[in-house]
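1. I'd like to go over a predicted model; first the sequence, then the structure.
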Amino acid sequence: MDYSKLVIIFAVLYSVSGKEYEYQQSGRTFRSWSDISSGVSSLASFIWGVEYILNGKGADGDVTAQDAYLTITELARKYGYNMEEHKVMTEDGYILTVHRLQGRNATLNGKVVFLMHGIIESSDSWDLQGPGKALGYILADNGYDVWMGNARGNKHAMSHKELDAKNSDFWEFTWEEIGLYDLPAMIDHVLNMTGKERLYYVGHSQGHMPTGASAAQFVHFGQLVNSGRFSRFDFGEDINMVEYGLPSPPDYDVTKITVPVEMFYSDNDMLSAEADVDILKGKLPYVIGYNFLEGFTHLDFLYAYNAKDKIYDKILRRINEN
């Protein structure tokens, strides 16, 4: 299946996000985006499930129609894996679900891996391909303690200590808040639960199949495209002066990212151009791997039949080397 067609559909939806955000700014709700997201999510899940079943690509060949209707936890347990659901509250009150996956028969090797989805996705994306295919299961089978995060606003993170998801105030965030609050809260929880001082982090972009996101996230991405900069949210000159003390938003300083980074990119990714990846590579101080994947679309990094051979096996080898 050509998943790029789905990406085109999503791109069309993204184009309305600016209008949706204006509604929120004027005091009106933009729940219509959630309605759109829910509908497209159901369609995408159905398409994926049909292909998954017809191709017979599942756990040890044992794929049933039921799999398309099971939750990530139900799927893991069906195939004999241990799956836990942890609730984590962020500093600003969002309640996130973090899934913990451990292997069927593997002995834990003492290493922890944290997997993080992109925009309008969820922890499901790391397990949908099934055992032997999906990165979550592959890592678990090799003895890793696998934790899968969920960002505010997706289907596993729709709660807040005070705000209701039906209220527009709940959706007043971009991916900056995910980086500032969600990731630290989840990673700290994982380190506390495992007693470890460090972990391995694997992330997939910030754009693919929908399970929930704020319209402001898409506005922010659009601003980056228009400006050609990797900068904070642009509220307009007056509010920027209040928020940042500058008429335009400041850039993120990625040179401060000092951890080793392995990168995978493609010439056919509509949401992550080669030129942009090259710019990022040039600014990151510690890139230990730069892997080109010819012809891969944005979703192929997760769902391609050869993702295991092209990507996941390399990730596994790299982690094993350390």
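-> Nice, I can see it. In this text the structure is predicted, and so the values were computed from the model without any measurement.

2. please count neighbours and contacts with C-alpha atoms only from this point.
-> Noted.

3. relative to residue 53, how far out is residue 6?
-> 19 Å (Cα to Cα, to the nearest Å).

4. what distance separates stretch 89-100 from the centre of its chain?
-> 15 Å (Cα atoms, centre = their mean, to the nearest Å).

5. below is structure B, check it against A:
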Amino acid sequence: MKVSIVTLVILLSFNQKVSCAPIFDYIVGKITDIADTVTNTFVNIRAQVENILLATGNNRPVLRLHYPILHQHGDPNFKSNFNDFVEKAAAENETEIPEYINLKSEPTALMSTPQLATLHGRRVESHVIHTKDGYLLTLHRISPRTDRSADLMAVNQTVILHHGLLGSSADWILLGPEKSLPYILTDAGYDVWMANARGNYYSRGHVKMAVDSDAFWRFSFQEMGEHDLSAVIDYIRNLKKSDDPIDYIGHSMGATALLVLLSTNPQYNKYLRVGILLAPLVFMSNVEGPFKVLTAMASSPPEQLLKLIGNKEFVPTRKIPKWLALKYCKGPLLFCCNPLYFISGGIPEDNHAWNLSFLARLLYHVPAGGSTDTIMHYAQLVKSGKFHRYNNVYEEFPLNQVTLPIALFSSSEDWLATIPDVLRLYFSIVNPIDHYIIRGRNMSHTEFVWGARADEIVFKKILEFLDSGLAIIGNAKNSNEVHSDLA
């Protein structure tokens, strides 16, 4: 306990605006834990201290598997290794959150994206690609169903889906065979490619660097836009031997990556037909919730903070400390200790209505991994109010170079991509075609992809944009119209 209190005192010394309340809250929380588990007190404290002290050392917790070797050599045991990876990572949570034990028994909990898609009756392909800076990324492709009508098959339009913060390609198909966006698109004749950003489950490879090295994790969404996304687009264009423009749908960080790419490499604007950005994280002045706690220390995070959240991978144990979750998060501990839900504040109000199978898929696949630098970069955006490069508030990404027609989605219940910030983005890009605002629907940051009514509220509108294509773009261009879903 002494070590942990000293940690908080050091953190406070780096940020004079932070009150002393967290110290007392933490002490109270510890006393409560001790009262609950008297016989195991000293064992638990020792384990917590060891986790903090070893978080940045060579003895990295269970997430450090040799995943890049699987990519480089095409290991036939890829799927079983993925299952082991998820199972071992989630086992960390089971020691403190008993609810995970029941979820683990669900058949789909530990399935990879290809396994889930196959179970859903879809034809799926895995493609491993190289970036210019040596990272190995996995693309998952779901082709149009062969049993569809000739008219639908004639669409053959390519669309890229890019996941959000701490996510993976699995995010898009967690809703199952009937309601997931990739399946809705393939049923309409679209050729769907789901990206995986560097650092998540499926993209932990590099031609030279080991996944547990400091150098491997020195990236943020900046590199995802400049290197990952450009490699994805180039690969698909070359494989299909087509110059036809590609549609792009990005959620959260997937939207950020696109705007980084188009602003720094404007030639990619002509490779795409339309961009649909769900809850884009670009301007973040109005962010709410726990994420604001990191902003004061975003540019120069103290060592003790990095020991708490991870210096390389963000929260590698996939578990927010219980005392921190209880202070800053309202809702079931099962969600509050989940790093993504903790940051986004999107604790589902009606999770009791979710079936056990969906809950298992969700919590065993999310978060899928990401770098601490990515989180710190976003925290810098919150602090500065600008859209700029990592550790350089004076070098903003030139959004005036983004000429692609873009539709934006936002929600009144989103703590990260707030309506005012998305509206600011709308007026900062050259060719906005719509800003679709969702109000009063409990649509949090994560609900855009796997919310219970995402297929009705979000996906239906996405299809309207894609199906209408250039007709909508031509009519709505420069109209500056803002639409709201108030029903």
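-> Received, thanks. Source: prediction; values computed, not measured.

6. kindly provide the TM-score of these chains.
-> The TM-score (TM-score structural alignment, normalised by the length of the first structure) is 0.77; 274 aligned residues with a Cα RMSD of 3.2 Å.

7. secondary structure element holding the aligned residue in the second structure for residue 316 of the first structure?
-> Matched to the second structure by TM-score structural alignment, residue 316 of the first structure sits across from residue 463. For residue 463 of the second structure, the enclosing helix or strand under DSSP states H and E is helix 460-468.

8. list the contacts of whatever helix or strand comes next after that helix.
-> Sequence order places helix 470-476 as the next helix or strand after helix 460-468 of the second structure, per DSSP H and E. The contact list for helix 470-476 of the second structure, computed with Cα atoms under 8 Å, 6 or more residues apart in numbering, reads 405, 433-434, 465.

9. then stretch 68-86 of the first structure?
-> 45-46, 49, 59, 67, 97-104, 124, 127-128, 131.

10. report the contact partners of the residue most central in space within the second structure.
-> Centroid-nearest residue in the second structure, with Cα atoms, centre = their mean: residue 165, separated by 2.1 Å. Residue 165 of the second structure makes contact with 252-254, 340, 370, according to Cα under 8 Å, 6+ apart.

11. which secondary structure element is home to the residue located most distally from the centre of the first structure?
-> Largest separation from the mean C-alpha position in the first structure: residue 238, at 32.4 Å (Cα atoms, centre = their mean). Counting by DSSP H and E, the element that carries residue 238 of the first structure is helix 237-244.

12. list the buried ones in that helix?
-> For helix 237-244 of the first structure, the neighbour count (16 or more other Cα atoms under 10 Å) marks residue 240 as buried.

13. about what we covered before: how near is the match of residue 316 of the first structure to residue 185 of the second structure?
-> Residue 463 of the second structure is 8 Å from residue 185 of the second structure, by Cα to Cα.

14. so between those two, which is more surrounded?
-> Here residue 463 of the second structure and residue 185 are set side by side on neighbour count (other Cα atoms under 10 Å), and the busier one is residue 185, at 22 against 15.

15. shouldn't that one be in contact with residue 192?
-> Yes: Residue 185 of the second structure is within contact range of residue 192, at 7.2 Å (criterion: Cα atoms under 8 Å).

16. now for the match of residue 316 of the first structure: which residues touch it?
-> By Cα under 8 Å, 6+ apart, the residues touching residue 463 of the second structure are residue 185.

17. roughly how far apart are it and residue 179 of the second structure?
-> Counting by Cα to Cα - residue 463 of the second structure and residue 179 of the second structure are separated by 13 Å.

18. residue 89 of the second structure too?
-> Using Cα to Cα, residue 89 of the second structure is found at 28 Å from residue 179 of the second structure.

19. so where do the strands sit in the second structure?
-> Secondary structure of the second structure by DSSP state E: the strands cover 124-130, 135-142, 158-162, 191-195, 205-206, 246-251, 272-278, 388-389, 392-396, 406-411, 432-438, 482-485.

20. sorry, back to before: other SSEs contacting the helix holding residue 238 of the first structure?
-> Helices and strands touching helix 237-244 of the first structure, by 3 or more Cα pairs under 8 Å, 6 or more residues apart in numbering; DSSP states H and E: there are none.

21. chain center to it: distance?
-> On Cα atoms, centre = their mean, the centre of helix 237-244 of the first structure falls 30 Å from the chain's centre.

22. for stretch 399-417 of the second structure, same thing?
-> On Cα atoms, centre = their mean, the centre of stretch 399-417 of the second structure falls 16 Å from that of its chain.

23. that one aligns to what range in the first structure?
-> Going by TM-score structural alignment, stretch 399-417 of the second structure sits over residues 254-272 in the first structure.

24. show me which residues of that stretch are buried.
-> Residues of stretch 254-272 of the first structure classed as buried: 261-262, 265-270, 272 (neighbour count, 16+ other Cα under 10 Å).

25. what about the residue in the second structure that residue 114 of the first structure lines up against, how many residues nearby?
-> In the second structure, the residue equivalent to residue 114 of the first structure is residue 160, according to TM-score structural alignment. Other residues lying near residue 160 of the second structure total 24 when counted by other Cα under 10 Å.

26. how about residue 469 of the second structure?
-> Neighbours of residue 469 of the second structure using other Cα under 10 Å come to 14.

27. check contacts around it.
-> residue 274.

28. number of nearby residues for residue 320 of the first structure?
-> 11.

29. residue contacts, it?
-> By Cα under 8 Å, 6+ apart, residue 320 of the first structure has no neighbours at all.

30. for residue 304 of the second structure, same thing?
-> By Cα under 8 Å, 6+ apart, residue 304 of the second structure lies in contact with 7, 10-11.

31. tabulate these (CSV), appending distance to residue 395 of the second structure.
-> As requested, these are exported to CSV (distance: Cα to Cα, whole Å):
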residue, distance to residue 395 of the second structure
7, 33
10, 31
11, 28
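
32. of all the residues you listed, which comes closest to residue 456 of the second structure?
-> For the contacts of residue 304 of the second structure, the residue nearest residue 456 of the second structure by Cα to Cα is residue 11; the value is 44.6 Å.

33. coming back round to it: among the contacts of helix 470-476 of the second structure, who's most crowded?
-> For the contacts of helix 470-476 of the second structure, neighbours tallied by other Cα under 10 Å; top is residue 433, 27 neighbours.

34. on that earlier part again, how near is the residue farthest from the centre of the first structure to residue 21 of the first structure?
-> Using Cα to Cα, we find residue 238 of the first structure at a distance of 18 Å from residue 21 of the first structure.

35. do the same with residue 232 of the first structure
-> Counting by Cα to Cα, the gap from residue 232 of the first structure to residue 21 of the first structure is 16 Å.

36. same check, this time on residue 153 of the first structure
-> Distance of residue 153 of the first structure to residue 21 of the first structure, computed by Cα to Cα: 15 Å.

37. what about those two, which has more around it?
-> residue 153 (27 against 24).

38. with that, I have no additional questions.
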